[in-house]
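Peer 1: Predicted model, plus sequence, below.
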Amino acid sequence: MHAHIASTSGSAVYRERLSPSLWLLVSAAVCAPMVALVFTPFDSTVALIAGAATGAAVVAALMSLSPVVEIADDWLRVGRARIELRYLGDAEALVGQEARLARGPGLGRYSWHLIRGGIDGIVRVPVQDADDPVTMWVFSSRTPDRVAAALRRARSTS
C-alpha cells in the first residue's frame, strides 16, 4: 500500500497507488523461469540473465502502470480520469459486503468506475454536474475512509 496524506498551502492532498497484490506480483515473476528455460539450450548464463531481466521488467511494469488516486489542487484524479472537486458530492467509503455490492449489482449504469481486483475498499462519490452524463464515480482504494475524509477536507477548503 502506497498511501500518502499531507497538507500543502491549505488544501488537503491524498495519493495512493493501486498497486497489484503480492500474489499477482509473485505470479508475474513466474515469467522469469519460463524465459530462462527457453534460453537454457543456448547458454545457461544467458538464460539466467534473460530470466531475471524479464521477471524484473514484468514486475516493474505492473507497479509503474498501476493507477493512482490523488486529491490535489482542487481536483480528484483516479487513473487517467480527473474531475474538479466542486462537481462532487459527499464521498462514501465502503468495505466488506457493502463494497462487494457496490462493485457488482450496485454499480450504476451511468457510473464511471476504476475497480482493481484484490483491493476490497470502494469509494463512491456522486457527481453533481447536470451537464455530466456520469452520475457517480466508483473506484477502489485500500483506505477508502482516508480518501473520503481527504475529499471532505479538500472540498471544505476550496
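Peer 2: The structure has been received and is ready for your questions.

Peer 1: from here on, contacts and neighbour counts on C-alpha atoms
Peer 2: Noted.

Peer 1: Residue 12 belongs to a strand?
Peer 2: Yes: using DSSP: H, G, I helix; E, B strand; the rest coil, the secondary structure at residue 12 is a strand.

Peer 1: ok, and here's another one to check against it:
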Amino acid sequence: MPTYRERLWPAAWMYVVIALIVPATLLVFTPISLVAGVITAIVLVGAGVGLLLASAPTIAVEGGALRAGRASIPLEMVGDGVPARTEEARHERGPGLDARAHLLLRGWVDPVLRVPILDPDDPAPYWLVSTRRPEELAAAIEAGRASGADAS
C-alpha cells in the first residue's frame, strides 16, 4: 500500500498549446485539401495529447523506496525532505541548483522537494523533485523511514 502517490499531470495550458496545432495545420493543408488538413490536425492533436499524458511521471513512496519517474532509491538512503515554494523553489531550480543533483522537474509544477542522499557512494548529493504537495511527500518519506527503522 503506497504511503504517497502523485502523478504530475500536465497543466491545462499545455492542452491549449496542443490545440493550437489545429489552426496551424489547417492553414498549411487547406490550400491542398481540407480533408487532408482535418485528418492531419486530428492525428497531430491526438499524438500531442498522448505524449503529454504518457510523459507524466509518478512520484511515490512505497515498498520502502522513494520513486520519482523511473528512478528509485531506498528510504534508508535519503534524509528529510526540504519543501520549497515560489521564490525558494525558483532558487532551488536555478541559482541554488547543484549540477550533480538528480532532477525530476516539470515546468508547470511550481513547488519542489529537495531530498538529501545519505549514500556516500552516490554521486548525486540530493534529488530535486517537482510536486504539488511537497509537505505531504516529505512527511511520507519521514514516515516510511521511521517504519523501516522500526522493522529493523
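Peer 2: Thanks, I have it. This structure is a prediction, so every number in the text was calculated from the model and none was measured.

Peer 1: in the lengthiest helix in structure 2, what's buried?
Peer 2: Of all the segments assigned as helix in structure 2 under DSSP state H, the longest by residue count is helix 34-54. If you call a residue buried by 16 or more other CA atoms under 10 Å, then helix 34-54 of structure 2 has these buried ones: 37, 38, 40, 41, 42, 44, 45, 48, 49, 52.

Peer 1: who's in contact with stretch 54-70 of structure 2?
Peer 2: Stretch 54-70 of structure 2 is contacted by residues 1-10, 72-75, 104, 129, 131, 137, 140-141, 144-145, 148 when judged by CA atoms under 8 Å, 6 or more residues apart in numbering.

Peer 1: measure it end to end?
Peer 2: Chord length of stretch 54-70 of structure 2, first to last residue, is 13 Å (CA to CA, to the nearest Å).

Peer 1: Read off where it ends up in structure 1.
Peer 2: Across structure 1, the stretch matching stretch 54-70 of structure 2 (TM-score structural alignment) is residues 64-80.

Peer 1: ok, now stretch 115-127 of structure 2?
Peer 2: Per the alignment by TM-score structural alignment, stretch 115-127 of structure 2 matches residues 125-137 in structure 1.

Peer 1: And the contacts of that stretch?
Peer 2: With CA under 8 Å, 6+ apart, stretch 125-137 of structure 1 has contacts from 87-92, 108, 110-113, 123-124, 138.

Peer 1: distance between it and the chain's centre?
Peer 2: 20 Å (CA atoms, centre = their mean, to the nearest Å).

Peer 1: With stretch 24-44 of structure 2 instead?
Peer 2: When C-alpha coordinates are averaged (CA atoms, centre = their mean), stretch 24-44 of structure 2 and its chain have centres 33 Å apart.

Peer 1: cool, stretch 33-53 of structure 1 as well?
Peer 2: Taking the mean C-alpha point of stretch 33-53 of structure 1 and that of its whole chain, the gap between them comes to 33 Å (CA atoms, centre = their mean).
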